[in-house]
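> 3D, please:
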Amino acid sequence: MTQETQAPAPPRRPVRQLLAASVGNAVEWYDWYAYTFLATYIAAQVFPESADDSLVPLLSTFAVFAVGFFMRPVGGLLMGAVADRHGRRAALTTTILLMGGSSLLVGLTPSYASAGLAAPVVLVTARLLQGLSVGGEFAASTTFLVESAGPGRRGLFSSFQYVSTTLGQLAASGLAAVLVSTLGDGPMGEWGWRVPFLLGAVLSLVGFWIRRGAEETLRMPEHPAAPRPGLFDALRHHPRASLLICGITAGGTLAYYTWTSYLPTYAELSGVDKGDTLFASTLALAFFAALQPLGGLLSDRFGRKPPLLFFGLGFTLLAVALLRAVDSLTSLLLVACAGMVLLTGFTSVSAAVNAEIFPARVRAAGIGFPYSLTVALFGGTAPYLGTLFRELDRPGLFAWYVSALCLLSSLVYLRLPETAHRDLDR
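Sure thing, here's the model as predicted:
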């Protein structure tokens, strides 16, 4: 051990560490998905079609674009740098405060009728902050989860990244459904859509309190003047690892967003009742969350490459057949659950694999930027491309696109070194 650094002792309270990452991550994604589920009500208040100002529809388009395709990679880079320079706990508390503040801002956004152009400006600002927070959350919580795990448990701990993400999504959709059925369209459109965001701000404070009590997992410099990693050190000194993150993530994020976000719309366009699609997707998401710890445990025992190849080759061979089979509630439920089983091979281990590729000094930023950029390019565009292919009367091409990208990621998995049983650099 040099005089410059001091290695942290293994966390004495691994359950508290797991709770700190998981609860905060669930709250982050609850806030994020609440906007998705309530977007129509928000748009009617903030982006009305009758608005005289031509900037209103432009701002509406900008909000979606900026958050989905710009702020998440920026958040991954900036918050990853915070985690590498000042510690994982500092980044985790920052991201959840950002999300809580932006959720409060959404909940308090004035209507266009009362504030004019200021209303969409406030909402765009809130969504930009949410994008920054979500982009940084994966980098910080991934490194924190994996570094908090005991020997032989990194896969198990990393699997809770998607457990908590899915629980946040289910909580947001459940609350939105209860409010809509209880209040009706009138009160819901006037004020009911604000409730989930105000609640999200309160939940963020709870997550902040839990995270403040977590133990730091980063080896911090002993001397205050010791050099800290620069913003682009990971990209500059570890370009191969950065490209590996992109290759590992591309097929996985496309399959994930296809099965969790686009599949209900795809089924509805294929003739399945809208209520049935929501029912099937909710059951499939709950099933998916339950599978994650099992996938993580198996990867701790047998390695990271087998589940990754199970996912990649499975979607390469079956994506086209699975999507073609969707034509009823029963087939949708079977296809959704089959996809979730395959997808678990990626989601349950990706956080561990990403963290094991980079040295601790630049781990968070090294993961955050290439991961978020790949998600923006391939995951965030999945629903739009699926809809575009259908509008071009070539819906089957989208399934082949999923299959092809998963094949490319499978080739990356074949070349990956096995890292499950190596000591983690700290």
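
> all contacts plus neighbour counts: C-alpha atoms, from now on.
Noted.

> what are the ranges of the helices in the stretch 51-200 of the chain?
55-66, 72-86, 88-107, 112-115, 118-148, 154-183, 185-190, 195-212 (DSSP state H, counting those that start in this stretch).

> now the angle from the fifth one to helix 72-86?
Going back to what we said before, that points to helix 118-148. Angle between the axes of helix 118-148 and helix 72-86 is 50 degrees (criterion: axes from the mean of the first three to the mean of the last three CA atoms, to 10 degrees).

> buried sites along helix 118-148?
The neighbour-count check on helix 118-148 (16 or more other CA atoms under 10 Å) flags 118-148 as buried.

> before we move on, what about the fourth one?
By neighbour count with 16+ other CA under 10 Å, helix 112-115 contains the buried residues residue 112.

> that helix packs against which elements?
Applying 3 or more CA pairs under 8 Å, 6 or more residues apart in numbering; DSSP states H and E, one finds that helix 112-115 contacts helix 39-46, helix 118-148.

> the longest one vs helix 55-66, what angle?
Right, helix 118-148. Using the same axes, to 10 degrees: helix 118-148 against helix 55-66 is 10 degrees.

> what's the answer for the first one, then?
Between helix 39-46 and helix 55-66, the angle comes out at 140 degrees (the same axes, to 10 degrees).

> and this one, please, so the two structures can be compared:
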Amino acid sequence: MNLAAHAVPGDAPVVAAPTTDRQKIKAIMAASSGNLVEWYDFYAYAFTSIYFASAFFPSSSPTGQLLATAGIFAVGFFMRPLGGWIFGRLADKRGRKASMLVSVLLMCAGSLLIGILPTYETIGVLAPVLLLVARLAQGLSVGGEYGTAATYMSEVAGPGRRGFLSSFQYVTLIGGQLLAVLVVFALQHILPVEEMRAWGWRIPFLLGAVAAIVALFLRSSLEETASDETMQSKEAGSLRALLQHKRALLITLAFTMGGSLYFYTMTTYMQKFLVNTVKLDLKSVSTVMTLALIAFMLLQPLFGILSDRIGRRNNMILFSGLAMVGAVPLLSTLSVVDNVYAAFALVLVGLVIATFYTSISGVVKAELFPVEVRALGVGLPYAIANALFGGTAEYVALSFKNYGNESLFFWYVAAMAAVAFAASLWMPDTRKYGYLDGNGRLSG
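Just a heads-up that it's a prediction; the model follows:
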């Protein structure tokens, strides 16, 4: 089965792309700076919601308050498909650089709004409504950021090192998450819990808004990777052209279903899981997650190098296979541990499994699409599946727990990993049939 509407040797040309190692590293760092800020701002919500939930959602049940904040967290994800389409089309028709500049500005606005937002006690129901608006803006921004950044970094990286250089997308994604954890961790040791709940939770959002300005400056120096000829093509950023690559779309959807659900389970939801189910105190949980995320971040380039040697398809088979058979026993064991050391070890095992996927998350999808629809092809199906499965992970898990069936969530994670496993077996070897390094024909 041929996925390309028109097969050509290799990919369409790019222009002005960095060619020397120094230029490539500089470009990766500039692109990554915005990615770090985007994800820091997005995760700041997840890690501070346990403090501000009562400020926006008055309720007698702490679990009910967390469900409400998790619901808004999930709703933010449902803006991602729109963001993936808008920014993917912008990146394919007007350039990767323009798309990345707009996305970081939008994230800055959303973060600033949350940081200065009055509480329910002050303005009533308008408070959660405005919180929702801010999250929608952030969701739109992140929906566009992923596909464009993945496309840009994959195009900047050269043959033989795409896995290694592209892995820095998740280095900075995890770095943003880690930075959010570190900021919260520091605030927990500086401010009493009462002050954290009263106003301390606002600090991470205000810091994120300032950091976005720095990222905007760094991204302004980026070189464009798509040619004028490509951007002016009638197929550039076209949904109609994208739909000609149905198999690539289905593989991207399946990878994201399993990969995002597993990733968000082991990262953003894990903080609440360790507090509500494992019954660890907040400071211990912050320590566990901080150390685990540092290790997780440092592993990304190593697993990216591994993919350059064994191929992206084999990386995905290893991730999805291990997640499929390991999710239930791993989470079940973690739910009954009674000390922080065992909790840390089990979380780290789960994150090591995730690294087979996260290190190549962007490039494995970028290789499936031709340049004229690459940003749209990477961003839109990712955003759709991420909204349905990654963004809802926390809400679904808390819902199962609220109804006394938490273990069913573990099986749900394993089932979605099985979908990714099937897609991994169906995926061709992109070293031979990919649009970046192969012959431009995805067959089989």
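
> returning to that earlier point: as TSV, the helices and strands packed on helix 112-115 of structure 1 with distance to residue 366 of structure 1 would be great.
What follows is these, written out as TSV (distance: least, CA to CA, whole Å):
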stretch	distance to residue 366 of structure 1
helix 39-46	33
helix 118-148	8
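
> any chance of CSV for the helices of the stretch 51-200 of structure 1, columns distance to residue 311 of structure 1?
Shown next, in CSV, are those (distance: least, CA to CA, whole Å):
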stretch, distance to residue 311 of structure 1
helix 55-66, 30
helix 72-86, 25
helix 88-107, 30
helix 112-115, 46
helix 118-148, 20
helix 154-183, 15
helix 185-190, 41
helix 195-212, 32
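
> out of these, flag the one nearest residue 265 of structure 1.
The minimum distance between residue 265 of structure 1 and the helices of the stretch 51-200 of structure 1 falls on helix 154-183, with 15.4 Å, by CA to CA.

> centre of the chain to the closest one, how far?
Counting by CA atoms, centre = their mean, to the nearest Å, helix 154-183 of structure 1 is centred 12 Å from the centre of its parent chain.

> now do stretch 152-164 of structure 1
Distance of stretch 152-164 of structure 1 from the chain centroid (CA atoms, centre = their mean) equals 14 Å.

> in structure 2, what range does that stretch match?
Mapping stretch 152-164 of structure 1 onto structure 2 (TM-score structural alignment) gives residues 160-172.

> and the matching stretch, what's buried?
Residues of stretch 160-172 of structure 2 classed as buried by neighbour count (16+ other CA under 10 Å): 161, 162, 163, 164, 165, 166, 167, 168, 169, 170, 171, 172.

> for those residues, which one is nearest residue 323 of structure 2?
For the buried residues of stretch 160-172 of structure 2, the nearest to residue 323 of structure 2 is residue 170 (18.5 Å; CA to CA).

> picking up where we left off before, for residue 295 of structure 1, which of the helices of the stretch 51-200 of structure 1 is the nearest?
Closest among the helices of the stretch 51-200 of structure 1, using CA to CA: helix 154-183, at 7.3 Å.

> let me know the angle separating the closest one from helix 118-148.
150 degrees.

> average gap between helix 154-183 of structure 1 and structure 2?
Compared with structure 2 after fitting, helix 154-183 of structure 1 deviates on average by 1.4 Å (mean CA distance after the TM-score superposition for structure 1).

> one more: stretch 276-287 of structure 1?
Compared with structure 2 after the fit, stretch 276-287 of structure 1 shows a mean deviation of 2.0 Å (mean CA distance after the TM-score superposition for structure 1).

> can you tell me the helix or strand for residue 286 of structure 2?
helix 282-310 (DSSP states H and E).

> of all the helices of the stretch 51-200 of structure 1, which lies closest to residue 396 of structure 1?
Closest approach to residue 396 of structure 1 among the helices of the stretch 51-200 of structure 1 is made by helix 55-66 (26.2 Å; CA to CA).

> buried stuff in the closest one?
Buried residues in helix 55-66 of structure 1, defined by neighbour count with 16+ other CA under 10 Å: 56, 57, 59, 60, 63.

> as CSV, those with distance to residue 93 of structure 1 would be great.
Shown next, in CSV, are those (distance: CA to CA, whole Å):
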residue, distance to residue 93 of structure 1
56, 34
57, 34
59, 30
60, 30
63, 25
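
> just give me the neighbour total for residue 426 of structure 2.
13 (other CA atoms under 10 Å).

> what's the distance between it and residue 413 of structure 2?
From residue 426 of structure 2 across to residue 413 of structure 2, the span is 20 Å (CA to CA, to the nearest Å).

> ok, residue 277 of structure 2 next?
Separation of residue 277 of structure 2 from residue 413 of structure 2 (CA to CA): 17 Å.

> quick one, which of the two is more surrounded?
Ranked by neighbour count (other CA under 10 Å), residue 277 of structure 2 and residue 413 place residue 413 first, with 27 against 15.

> of all the helices of the stretch 51-200 of structure 1, which lies closest to residue 12 of structure 1?
Nearest of those (CA to CA): helix 118-148, 9.4 Å.

> so how far is the helix or strand harbouring residue 318 of structure 1 off the chain centroid?
Assigned by DSSP H and E, residue 318 of structure 1 belongs to helix 305-324. Offset of helix 305-324 of structure 1 from its chain centre (CA atoms, centre = their mean): 21 Å.

> same thing with stretch 377-396 of structure 1?
For stretch 377-396 of structure 1 - counting by CA atoms, centre = their mean - the centre lies 20 Å from the chain centre.

> that one: which residues count as buried?
Buried, per 16+ other CA under 10 Å, within stretch 377-396 of structure 1: 377, 378, 379, 380, 381, 382, 383, 385, 386, 387, 390, 395.

> quick one: the third one and residue 165 of structure 1, what's the gap?
Using CA to CA, we find residue 379 of structure 1 at a distance of 15 Å from residue 165 of structure 1.

> next: residue 254 of structure 1.
Using CA to CA, residue 254 of structure 1 is found at 16 Å from residue 165 of structure 1.

> quick one: which of these two has more around it?
The neighbour comparison of residue 254 of structure 1 against residue 165 (other CA under 10 Å) goes to residue 254, with 25 against 21.

> is it true that the more buried one touches residue 382?
Yes - counting by CA atoms under 8 Å, residue 254 of structure 1 does reach residue 382; the two are 6.2 Å apart.

> which among the buried residues of stretch 377-396 of structure 1 gets closest to residue 323 of structure 1?
Taking CA to CA as the measure, residue 395 is the one of the buried residues of stretch 377-396 of structure 1 closest to residue 323 of structure 1, at 9.8 Å.

> disregarding residues adjacent in the polypeptide, which is nearest to the aligned partner of that closest one in structure 2?
Alignment note (TM-score structural alignment): residue 395 of structure 1 maps to residue 406 of structure 2. Distances taken as CA to CA, 6 or more residues apart in numbering place residue 400 nearest to residue 406 of structure 2, at 4.7 Å, with adjacent residues excluded.

> right, I'll call it a day here.
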